[in-house]
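**Student:** The following comprises the amino acid sequence and a computationally predicted model.
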Amino acid sequence: MDNLEKNLIIYDERESLNEKIIEREIEQFKLIQNFIKSQMKEGEDYGKIPGSPKPSLFKPGAEKLCNLYGFTINVDILEKVENWKEGFFYYLCKCSLRSKKTGEIISEGLGSCNSKETKFARQNPYTIVNTILKMAKKRALIDATLSATRTSGIFTQDIEDMEEMLITDENVEVKEEKVDYATQNQKNYIAKLAKDKNINDEG
């Protein structure tokens, strides 16, 4: 009987603990939503993308969220290709978010960018090397931020730099073009002109 009572107490404590965690998560989510509405600006910190159900998080918005949570931002280059002869450049970066209080790494994110991406197709690769590196760092930051702040349900990865979005055939409205064929009178007139100018089907 004593063992049964102990088990029931442990079970009740676990239920109580779970309820507290759920309540805390709900309250935290509400606070984040209020912060986004009151402190973050659409078009500057985030933006709505046609065809996407969630707004896209931009770099300034990610930095605001990191500051709110008390994170320090550190970005390292993991891999890089700088082929000056062929004009190809590639960077893979890792962003680490640390707690300012404890120094503990809370989240890490990866981001890459290269000069063969569609947006750079018509640009001189030698003049955008720094831009490519910055974009890789930005993507890593946003990846880490969405994970650390648990806002991936609110925002999606930053796609503000995309020039075009892929859409499915279901979203494409295909309109059948109306073709106006020549009337019989018009055909007769054309045939008469051809005869007068000695034009035949063989050219």
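**Tutor:** Right, received. Where do you want to start?

**Student:** alpha carbons only for contacts and neighbour counts from here, please
**Tutor:** Noted.

**Student:** which residue is nearest the centroid of the chain?
**Tutor:** Residue closest to the average C-alpha location in the chain (C-alpha atoms, centre = their mean): residue 157, at 3.2 Å.

**Student:** so what's that residue up against?
**Tutor:** When contacts are counted by C-alpha atoms under 8 Å, 6 or more residues apart in numbering, residue 157 touches 56, 57, 139, 142, 143, 146.

**Student:** Which members of these occur in strands, if any?
**Tutor:** Using DSSP state E, the subset of these located in strands is 56, 57.

**Student:** Next, the buried residues of stretch 106-118.
**Tutor:** 106, 107, 108, 109, 110, 111, 112, 113, 114, 115 (16 or more other C-alpha atoms under 10 Å).

**Student:** Show me the residues you listed that map onto strands.
**Tutor:** Counting by DSSP E, the buried residues of stretch 106-118 place 106, 107, 108, 109, 110, 111, 112, 113, 114 in strands.

**Student:** who's in contact with the second one?
**Tutor:** Meaning residue 107. Contacts of residue 107 (C-alpha under 8 Å, 6+ apart): 96, 97, 98, 144, 145, 147, 148.

**Student:** any idea which of those has the most stuff around it?
**Tutor:** Neighbour counts for the contacts of residue 107, by other C-alpha atoms under 10 Å, peak at residue 145, which reaches 32 neighbours.

**Student:** from memory it sits against residue 61, does it?
**Tutor:** No. Applying C-alpha atoms under 8 Å as the test, residue 145 and residue 61 come out as separate, 9.6 Å apart.

**Student:** follow-up on the earlier one: between which two of the contacts of residue 107 is the distance greatest?
**Tutor:** In terms of C-alpha to C-alpha, those reach their longest pairwise distance at 98 and 147, which sit 12.8 Å apart.

**Student:** Give me the distance between residue 18 and residue 80.
**Tutor:** 45 Å (C-alpha to C-alpha, to the nearest Å).

**Student:** So those two - more neighbours on which side?
**Tutor:** Neighbour count, other C-alpha under 10 Å: between residue 18 and residue 80, residue 80 has more, with 15 against 12.

**Student:** now the more buried one, nearest residue through space, not along the chain?
**Tutor:** Spatial nearest neighbour of residue 80, chain neighbours left out: residue 91 (4.4 Å); criterion: C-alpha to C-alpha, 6 or more residues apart in numbering.

**Student:** Measure how buried residue 58 is and give me the count.
**Tutor:** Neighbourhood size, residue 58 [other C-alpha under 10 Å]: 25.

**Student:** which residues does it contact?
**Tutor:** Contacts of residue 58 by C-alpha under 8 Å, 6+ apart are 44, 45, 46, 47, 142, 158, 160.

**Student:** for comparison:
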Amino acid sequence: MNAVVEVETVSMVPARSANPTAEVVAHAKTVQQVMQAVMKPNVHYGAIPGAGEKPTLLKSGAEVLCMTFRIADKYEVTDLSSNGVIRYRVNCVGEHQTTGIPLGSGLGECSTDEEKYRWRKAVCKEEFDITPETHRRLKFGRKQGGHYTVQQVRTEPADLANTVLKMACKRAKIAMVLNVTAASDMFSQDLEDLDAELVKHLAEDERQTQIQMIRDEWIAKVAAAKTRDEVGAIMKEGVKVFQSSRDKDGYSVFATAVQKRGAELKESENA
């Protein structure tokens, strides 16, 4: 059974008070209570390398604070698109849900010219090869022990119009919530590095690159084997590696290479 969590409510509507300091303290206390009792790490807030010690407020966390302080969000969108680039600037205004009194605002902007929206991973080598040189590139990334490359091609800006509009709104809303709730001392501005689609895209790119490197490494070991006993030892070690990486397709290719090399060595021994 879930326990009932009591959170002290504080009005966001400006009011004349004999003790404004007490109101500020009560307000900050409410934000802390919400963070401790309601918010969850990596759901409502998260830690991003290089973003400082303060946790980063995520969109779901901003929505929790809006519900707590009864903040309604309104959006004013300015279309700054030009020359084939989709670009939106959004002003998010926070109003008190009951009275409609404006509490504050926050600006957010997003464009298809940002690197993460301008490029995507090529579907296959053929797509990369037939794409004009001005619309393709090799992206280099760091990984433990070296680097990796990803073949990328330019995206179609029109296909991302809705995505960048939503991102601009997201940035504006989080900026507004931080401004209105004065929670900047507890949270930093949301960074889009944690955007779900982007994280998935980058993770898949890196995983595929690493998987291919593992495949190439173990197939090269098989090809270099001088005896069937050596092939057997490589097979035994390789099985563990492919099981660990959960690469069924890679294991299938590896097993085929082992069988082929074993047959070649057997034939040479019998010759």
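**Tutor:** Everything's here; your move. These numbers come from a predicted model, not from an experiment.

**Student:** What's the match for residue 103 of the second structure in the first structure?
**Tutor:** Aligning on TM-score structural alignment places residue 103 of the second structure opposite residue 106 in the first structure.

**Student:** Next one: its match relative to residue 96 of the first structure, how far apart?
**Tutor:** 8 Å.

**Student:** Quick one: map the residue nearest to the centre of the first structure onto the second structure.
**Tutor:** Residue 157 of the first structure maps onto residue 189 in the second structure, by TM-score structural alignment.

**Student:** Tell me how many other residues crowd the one in the second structure that sits across from residue 27 of the first structure in the alignment.
**Tutor:** Matched to the second structure by TM-score structural alignment, residue 27 of the first structure sits across from residue 26. Using other C-alpha under 10 Å, residue 26 of the second structure has 16 neighbouring residues.

**Student:** And for the one 4 residues further on?
**Tutor:** When counting by other C-alpha under 10 Å, one arrives at 20 neighbours for residue 30 of the second structure.

**Student:** now the one 4 residues further on
**Tutor:** Neighbouring residues of residue 34 of the second structure were enumerated by other C-alpha under 10 Å; the total is 18.

**Student:** That one should be in a helix, yeah?
**Tutor:** Yes. Counting by DSSP: H, G, I helix; E, B strand; the rest coil, residue 34 of the second structure is found in a helix.

**Student:** Next, the buried residues of stretch 22-34 of the second structure.
**Tutor:** 23, 26, 27, 28, 29, 30, 31, 32, 33, 34.

**Student:** With the first structure overlaid, report how far the host helix or strand of the fifth one is off on average.
**Tutor:** Using DSSP states H and E, residue 29 of the second structure falls within helix 20-37. Once the two structures are superposed, the average separation between helix 20-37 of the second structure and the matching residues of the first structure is 1.6 Å (mean C-alpha distance after the TM-score superposition for the first structure).

**Student:** any chance you could map the strands in the stretch 51-200 of the second structure?
**Tutor:** Remark: strands assigned in the stretch 51-200 of the second structure by DSSP state E, counting those that start in this stretch are 56-57, 71-79, 87-96, 102-111, 119-121, 136-143, 146-154.

**Student:** Out of those, indicate the one that is most buried.
**Tutor:** strand 56-57 (a mean of 26; mean count of other C-alpha atoms under 10 Å).

**Student:** that older thread, Throw the contacts of residue 107 of the first structure into CSV and include distance to residue 76 of the first structure, thanks.
**Tutor:** Shown next, in CSV, are the contacts of residue 107 of the first structure (distance: C-alpha to C-alpha, whole Å):
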residue, distance to residue 76 of the first structure
96, 8
97, 12
98, 14
144, 13
145, 15
147, 18
148, 18
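
**Student:** Could I get the contacting residues of the residue of the first structure positioned farthest from its centre?
**Tutor:** Computed with C-alpha atoms, centre = their mean, the residue of the first structure farthest from its C-alpha average is residue 196, at 65.3 Å. Contacts for residue 196 of the first structure were tallied using C-alpha under 8 Å, 6+ apart; there are none.

**Student:** any idea how far it is from residue 99 of the first structure?
**Tutor:** 90 Å.

**Student:** same question, residue 11 of the first structure
**Tutor:** Taking C-alpha to C-alpha, one finds residue 11 of the first structure at 33 Å from residue 99 of the first structure.

**Student:** Could you do residue 145 of the first structure as well?
**Tutor:** In terms of C-alpha to C-alpha, residue 145 of the first structure sits 13 Å off from residue 99 of the first structure.

**Student:** How about the secondary structure of residue 259 of the second structure?
**Tutor:** Classified using three-state DSSP, residue 259 of the second structure is helix.

**Student:** same check, this time on residue 5 of the first structure
**Tutor:** Criterion first, three-state DSSP; result for residue 5 of the first structure: helix.

**Student:** what does it align to in the second structure?
**Tutor:** For residue 5 of the first structure, no residue is aligned by TM-score structural alignment.

**Student:** Looking at the contacts of residue 58 of the first structure, which are in helices?
**Tutor:** residue 142 (DSSP state H).

**Student:** Among the contacts of residue 58 of the first structure, which one has the most neighbours?
**Tutor:** In these, the most neighbours by other C-alpha under 10 Å go to residue 142, 29 neighbours.

**Student:** re the thing from before, what about the match of residue 157 of the first structure, distance to residue 43 of the second structure?
**Tutor:** 15 Å.

**Student:** Wait, residue 228 of the second structure touches residue 264, no?
**Tutor:** No. Using C-alpha under 8 Å, residue 228 of the second structure makes no contact with residue 264, being 9.2 Å away.

**Student:** So for the two, which sits in the more crowded spot?
**Tutor:** Applying other C-alpha under 10 Å to residue 228 of the second structure and residue 264 shows that residue 228 carries more neighbours, namely 18 against 13.

**Student:** Without its sequence neighbours, what residue ends up closest to that one?
**Tutor:** Using C-alpha to C-alpha, 6+ apart, the closest residue to residue 228 of the second structure is residue 262 (5.7 Å).
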